[in-house]
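Student: Sequence and predicted structure, then a few things I'm wondering about:
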Amino acid sequence: MLLHLPAVLDPAELTQVRRALDDADWTDGRETVGAQGREVKRNRQLPDASALRHALAAQVQSALARHPLFHAATLPLRMLPPRFNRYEGGGEYGFHVDGAVMALPDGNQLRSDIAGTLFLADPASYDGGELIVSDTYGEHAVKLPAGDLVVYPANSLHRVAPVTSGARVAAFFWVQSLVRDERRRRTLFELDQAIQALRASRADTAAVLQLTGVYHNLLREWSET
């Protein structure tokens, strides 16, 4: 499921994050990928160990926790703290598939079920830089307003188009979901959104309660902890 989540960061938060990143020291983005990624990746990233990366990652995670759609869409069990990258001067990331298993800071491991890209630059300020996600329905180009997030299956073939002018700045991360199967996550998300709409419309309380029970029973059956 490829899903757009608007306004993860509000304007004040976005301004604060961008000011910090504008003054940041960036390193070669190839330092965080394997041999296959190094062949197609040309960008810069905040060093994983930097204090700025840790502070901004915590801020983004706090914003995600508050967003009304993030939990419903991802059902997060574990999350790799966000990293931050910058593409400019023709920088790009060719087609690739994300690693299946990633190390977490606490020594545990994460199965990458869902990938997320949080756009931090005004799309009018740079040319190119679209996130291209390929699936059985073709290629989908994503270029969102600053502060907006896209989440998509981490097993998707995807790339970042060359940035021919300006700079594309973003945060990116991965989530291990309570529900491994993407189709089941989609079903639960659609059911959750239908329940929320029925509650807002003051639909029959008993029927809404019954549907809520169905949701939780499916989640109980499908979840892995």
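Tutor: Done, it's in.
Student: C-alpha from now on. contacts and neighbour counts both.
Tutor: Noted.
Student: If you count contacts, what does the host helix or strand of residue 54 end up packed against?
Tutor: Here residue 54, judged by DSSP states H and E, is contained in helix 51-66. Judged by 3 or more C-alpha pairs under 8 Å, 6 or more residues apart in numbering; DSSP states H and E, the packing partners of helix 51-66 are strand 83-88.
Student: Identify all contacting residues around the strand it packs on.
Tutor: Residues from elsewhere that reach strand 83-88 (C-alpha atoms under 8 Å, 6 or more residues apart in numbering): 29, 42-46, 48, 53, 57, 129, 162-173.
Student: can you list contacts of the helix or strand following that strand?
Tutor: Counting by DSSP H and E, the next helix or strand C-terminal to strand 83-88 is strand 92-96. By C-alpha under 8 Å, 6+ apart, the residues outside strand 92-96 that reach it are 37, 40-43, 129, 157-163.
Student: Determine which two of the residues you listed are furthest apart.
Tutor: The span of these, defined through C-alpha to C-alpha, is set by 157 and 163 at 19.3 Å.
Student: quick one, which of the two is more surrounded?
Tutor: Comparing residue 157 with residue 163 by other C-alpha atoms under 10 Å, the one with more neighbours is residue 163, at 21 against 16.
Student: dropping in the other structure now:
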Amino acid sequence: MIRIIPDLIDAAGVKALRTILDRADWIDGNETSGPQAALAKRNQQLPEFGDAAVEAGRMVIDALGRSPLFMAAALPLKIYPPFFNRYSGGEAFGDHIDNAVRMRRGTDFRIRSDLSATLFLADPDSYEGGGLVIEGMAEAPGLKLPAGHLILYPSSTVHRVEPVTGGVRVASFMWIQSMIRDQAQRNLLFDLDLGVQGAAAAMGQGDPTVVRLTGVYHNLLRQWADA
């Protein structure tokens, strides 16, 4: 299931991130590519352990933790520290599937990639092309969200970034290992969570029906979660 998280980062936050990114030194994006991705990938990327990536990544992780919608949709157990990339001059990333397991170089940090996320950091009108196309997504020319919006999608899907033919496309991307490995179970919990929130808003948190539905949610989470 594809989820859009609007306004994960507000305009001021996007400006602060872009100040960091636009002053940084960028490298060839294939520095961190696997064999399959390297054949399809043409872009630039911030060095993973550079000061700019670490500072900006911390800001993104903080924003994710403050988003109830992201937390409900992803139910994250681990989040790989965010990467940052940019495309210009015809650069693109052809069809690929993200690696099932990501290991951070020089550390013992390892993650199973259940979900992939792209956080847009450039206004759609500031670049031409560069749409994100995800297998099964209705938008044929690709998705271009406002700066600060995030899209969450299964890492198992084939996806690509269309060539950027004008301007510069800047984004952050990351992978999430969910507490709920099964996508159908994760979708069910998301829908139930939204239903519980709606019932609580209408009837009050202490209403017996709301209490019972909340219990169902947590008992299913208890049964299915790896935590």
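Tutor: Received, thanks. From a predicted model like this one, the values you see are computed outputs, not experimental measurements.
Student: Return the subset of the contacts of strand 92-96 of the first structure lying in helices.
Tutor: The helices, defined by DSSP state H, take in residue 37 from the contacts of strand 92-96 of the first structure.
Student: Is it possible to get CSV of the contacts of strand 92-96 of the first structure that adds distance to residue 86 of the first structure?
Tutor: Formatted as CSV, the contacts of strand 92-96 of the first structure follow (distance: C-alpha to C-alpha, whole Å):
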residue, distance to residue 86 of the first structure
37, 16
40, 15
41, 12
42, 10
43, 6
129, 10
157, 21
158, 17
159, 14
160, 11
161, 13
162, 12
163, 10
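Student: Highest neighbour count among the contacts of strand 92-96 of the first structure?
Tutor: Neighbour-wise, the contacts of strand 92-96 of the first structure (other C-alpha under 10 Å) top out at residue 129, 27 neighbours.
Student: Show me what the lengthiest helix in the second structure is packed up against.
Tutor: Taking DSSP H as the criterion, the second structure has its longest helix at helix 183-203. When contacts are defined as 3+ C-alpha pairs under 8 Å, 6+ apart, helix 183-203 of the second structure sits against helix 68-74, helix 208-224.
Student: Quick check: which of those helices is buried the most?
Tutor: helix 68-74 (a mean of 19; mean count of other C-alpha atoms under 10 Å).
Student: once aligned to the first structure, how far is that one on average?
Tutor: Superposing on the first structure places helix 68-74 of the second structure at an average distance of 0.7 Å from its equivalents, by mean C-alpha distance after the TM-score superposition for the first structure.
Student: Distance check, residue 18 of the second structure against residue 11 of the second structure.
Tutor: Counting by C-alpha to C-alpha, to the nearest Å, the gap from residue 18 of the second structure to residue 11 of the second structure is 10 Å.
Student: Show me the contacts of strand 92-96 of the first structure that map onto strands.
Tutor: Judged by DSSP state E, the subset of these located in strands is 41-42, 157-160, 163.
Student: Mind giving me the packing neighbours of the top strand by length along the second structure?
Tutor: Longest strand of the second structure, by residue count under DSSP E: strand 169-178. Applying 3+ C-alpha pairs under 8 Å, 6+ apart, one finds that strand 169-178 of the second structure makes contact with strand 76-79, strand 83-87, strand 110-112, strand 115-120.
Student: between that strand and helix 183-203, how big is the angle?
Tutor: Interaxial angle of strand 169-178 of the second structure relative to helix 183-203 (axes from the mean of the first three to the mean of the last three C-alpha atoms, to 10 degrees): 100 degrees.
Student: Other residues contacting strand 169-178 of the second structure?
Tutor: Applying C-alpha under 8 Å, 6+ apart, the contact partners of strand 169-178 of the second structure are 74-88, 111-122, 126-127, 130, 155.
Student: Filter these down to the buried ones, ChimeraX style.
Tutor: For anyone working in ChimeraX, the buried entries among the contacts of strand 169-178 of the second structure, judged by 16 or more other C-alpha atoms under 10 Å, can be selected with:
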select :74,75,76,78,79,80,81,82,83,84,85,86,87,88,111,112,113,114,115,116,117,118,119,120,121,122,127,130,155
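Student: Give me the nearest residue to the residue nearest the centre of the first structure, chain neighbours excluded.
Tutor: The residue lying closest to the centre of the first structure (C-alpha atoms, centre = their mean) is residue 116, at 1.2 Å. Nearest residue to residue 116 of the first structure in three dimensions, chain neighbours excluded: residue 151, at 4.4 Å (C-alpha to C-alpha, 6 or more residues apart in numbering).
Student: got it, and residue 48 of the second structure?
Tutor: Counting by C-alpha to C-alpha, 6+ apart, the residue nearest residue 48 of the second structure is residue 83, at 6.6 Å.
Student: Which residue in the first structure aligns with the one you found?
Tutor: Correspondence of residue 83 of the second structure to the first structure, assessed by TM-score structural alignment: residue 83.
Student: now that match: how far from residue 147 of the first structure?
Tutor: In terms of C-alpha to C-alpha, residue 83 of the first structure sits 15 Å off from residue 147 of the first structure.
Student: same thing with residue 216 of the first structure?
Tutor: For residue 216 of the first structure, the distance to residue 147 of the first structure equals 31 Å [C-alpha to C-alpha].
Student: Which residue comes closest to the counterpart of residue 224 of the second structure in the first structure once chain neighbours are left out?
Tutor: Structural alignment (TM-score structural alignment) places residue 224 of the second structure against residue 222 in the first structure. In space, residue 222 of the first structure comes closest to residue 179 once its chain neighbours are excluded; the distance is 6.0 Å by C-alpha to C-alpha, 6+ apart.
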